[in-house]
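> model this:
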Amino acid sequence: MNLNKIYTDLLLIIGFQNQEIQQNWDILEKAYSKKSRYYHNLTHLEEMIASFEIYRNRLQNPNEILFSIFYHDVVYSASKKDNELKSAEFALSILSEKIKLDKQFVFDAICATQLHAYNENEDINWLIDFDLKILAKDWDDYKIYFEQIRKEYRIYPDFLYKPGRAKALKHFLEYEFIFQTDEFRSLYEEKARRNIEKEISLLESKK
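The predicted model follows:
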């Protein structure tokens, strides 16, 4: 997947000039390519965009959703709790008045990826589900995912990380549904819950 081309095509459509696009891409690529990013990197964007391409025709605001995918983790630090807010603010900072994009929608969409809770806007529910699809991978791939997350949180010792991660995962199980669209619920809900339960048991068995 050529992320640069997808990004360039999108920004041309919404009103950016070529020179601006290359500068913005360089900044974006650098952010997602930091050595500290084992999961929240360009591969994560590729997987989300692969889902986006499948369901693009179901979206009312595909350009806003695609732009939000590119910027939803542009600011990411494992020690901070305002990554989504900072990412949303950063995304808006490059959007001038001439850009043909609903800026409030983009801001709300990116912020929604923090809690992954049901949203009144169905497009945002699709974005949330694209972000969480990793939870329903085959176990071997899911295991790679949570090992990558552990590396991102390597500044925390196990006695802090394990209960914290288990608590975050249990929040997902407490929801009536993990996924917010009917499509993803029917395809992935059961598998995601199994994976999460298995990871929790691993976290709690090695205390």
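> From now on I want contacts and neighbour counts done on CA atoms only, so please keep to that.
Will do.
> Where do the helices of this protein begin and end?
Here the chain has its helices, by DSSP state H, at 3-14, 18-32, 42-55, 62-71, 83-93, 103-112, 122-132, 139-152, 158-174, 182-205.
> Point out the other elements, helices or strands, that the second one touches.
Looking back up the chat, that one is helix 18-32. On a contact count with 3 or more C-alpha pairs under 8 Å, 6 or more residues apart in numbering; DSSP states H and E, helix 18-32 meets helix 3-14.
> Give me the angle between the helix it packs on and helix 18-32.
140 degrees (axes from the mean of the first three to the mean of the last three C-alpha atoms, to 10 degrees).
> compare with the first, here's sequence two:
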Amino acid sequence: MSLTPPGGTITIAGKTVSRLGLGTMRLTGQGTWGDPDDRHQAIRVLRHAVHTHGITHIDTADAYGPHTCEHLIRDALYPYPDDVLIATKVGMVRPAPNMWAPHGHPVYLRASVEASLRRLDTDRLDLCYLHRIDPEVPLADQLGTLQAMQDEGKPVFRQSTTLRPSRSTAAATKPSYGPFSSRSHGPRLGRVTGSVAPETSQSSAQPMM
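Purely as a prediction, here's the structure:
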């Protein structure tokens, strides 16, 4: 692409992308549930963002829909331009519209990564975040599962994350953006500073904040 990236550029997971990215959570039905009312318009939004405005950072999650946005991205942008980075998230389940619950069991996380690869029709996720820390599962087990997939040789992540103690939980420390962080939902590993939002125990489904 020869378009000027909006807001300049930033390096994320080893790839230089537009500083202004496109979040896809609102490209679903009401309550971040199911397909949007106009699926063709959602696809046009994605294509317009990339091919007209030069946005090369697309942020999504398997929980959006659930699964809706990953399908939309595939239908809109595949085959993906070389300069586009798609960041997705795993570790959240959706029992109902507007309801979200963390699910960090290692078996579930592994299955979620594999499912995202299939929905996006790719053999590698440019960037994969732990969507939310599950207070019922040791954090080391959650992050360790994602790291193990990388160590097994699966071309899933571009960059690893180092953990260190910080206050009552952990922090991600990285030169730019690491794969195990959360953009906006609840307890989160900070992207740039490595700070962690205070954790609150939530063992049941909660409305989205």
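> what's the TM-score here?
Between these two chains, after superposing, the TM-score reads 0.30 (TM-score structural alignment, normalised by the length of structure 1); 109 aligned residues with a C-alpha RMSD of 5.8 Å.
> JSON lines for the helices of structure 1, including mean neighbour count?
Converted to JSON lines, those look like this (neighbours: other C-alpha atoms under 10 Å):
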{"stretch": "helix 3-14", "mean neighbour count": "15"}
{"stretch": "helix 18-32", "mean neighbour count": "15"}
{"stretch": "helix 42-55", "mean neighbour count": "17"}
{"stretch": "helix 62-71", "mean neighbour count": "22"}
{"stretch": "helix 83-93", "mean neighbour count": "19"}
{"stretch": "helix 103-112", "mean neighbour count": "21"}
{"stretch": "helix 122-132", "mean neighbour count": "23"}
{"stretch": "helix 139-152", "mean neighbour count": "16"}
{"stretch": "helix 158-174", "mean neighbour count": "14"}
{"stretch": "helix 182-205", "mean neighbour count": "16"}
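> Can you name the residues that contact residue 163 of structure 2?
Residue 163 of structure 2 makes contact with 170, 171, 172, 173 under the criterion C-alpha atoms under 8 Å, 6 or more residues apart in numbering.
> Give me the neighbour count for residue 166 of structure 2.
Other residues lying near residue 166 of structure 2 total 12 when counted by other C-alpha atoms under 10 Å.
> Kindly report the same for the one 3 residues further on.
Under the neighbour criterion other C-alpha under 10 Å, residue 169 of structure 2 is assigned a count of 15.
> Ok, the one 3 residues further on next?
The number of residues packed near residue 172 of structure 2 is 25, by other C-alpha under 10 Å.
> where's it, which helix or strand?
Using DSSP states H and E, residue 172 of structure 2 sits in strand 169-173.
> Output the contacting helices and strands for the next helix or strand after that strand.
Later in the chain than strand 169-173 of structure 2, the nearest helix or strand by DSSP H and E is strand 206-207. When contacts are defined as 3+ C-alpha pairs under 8 Å, 6+ apart, strand 206-207 of structure 2 packs onto strand 99-102.
> Can you name every helix or strand that the strand it packs on contacts?
So strand 99-102 of structure 2, by 3+ C-alpha pairs under 8 Å, 6+ apart, packs with strand 92-93, strand 206-207.
> just so I know, which of those lies nearest residue 18 of structure 2?
Closest approach to residue 18 of structure 2 among those is made by strand 92-93 (26.9 Å; C-alpha to C-alpha).
> In terms of secondary structure, what does the helix of greatest length in structure 2 contact?
Across structure 2, the helix with the greatest residue count (assigned by DSSP H) is helix 106-120. Helices and strands touching helix 106-120 of structure 2, by 3+ C-alpha pairs under 8 Å, 6+ apart, are helix 68-77, strand 85-90, helix 139-151.
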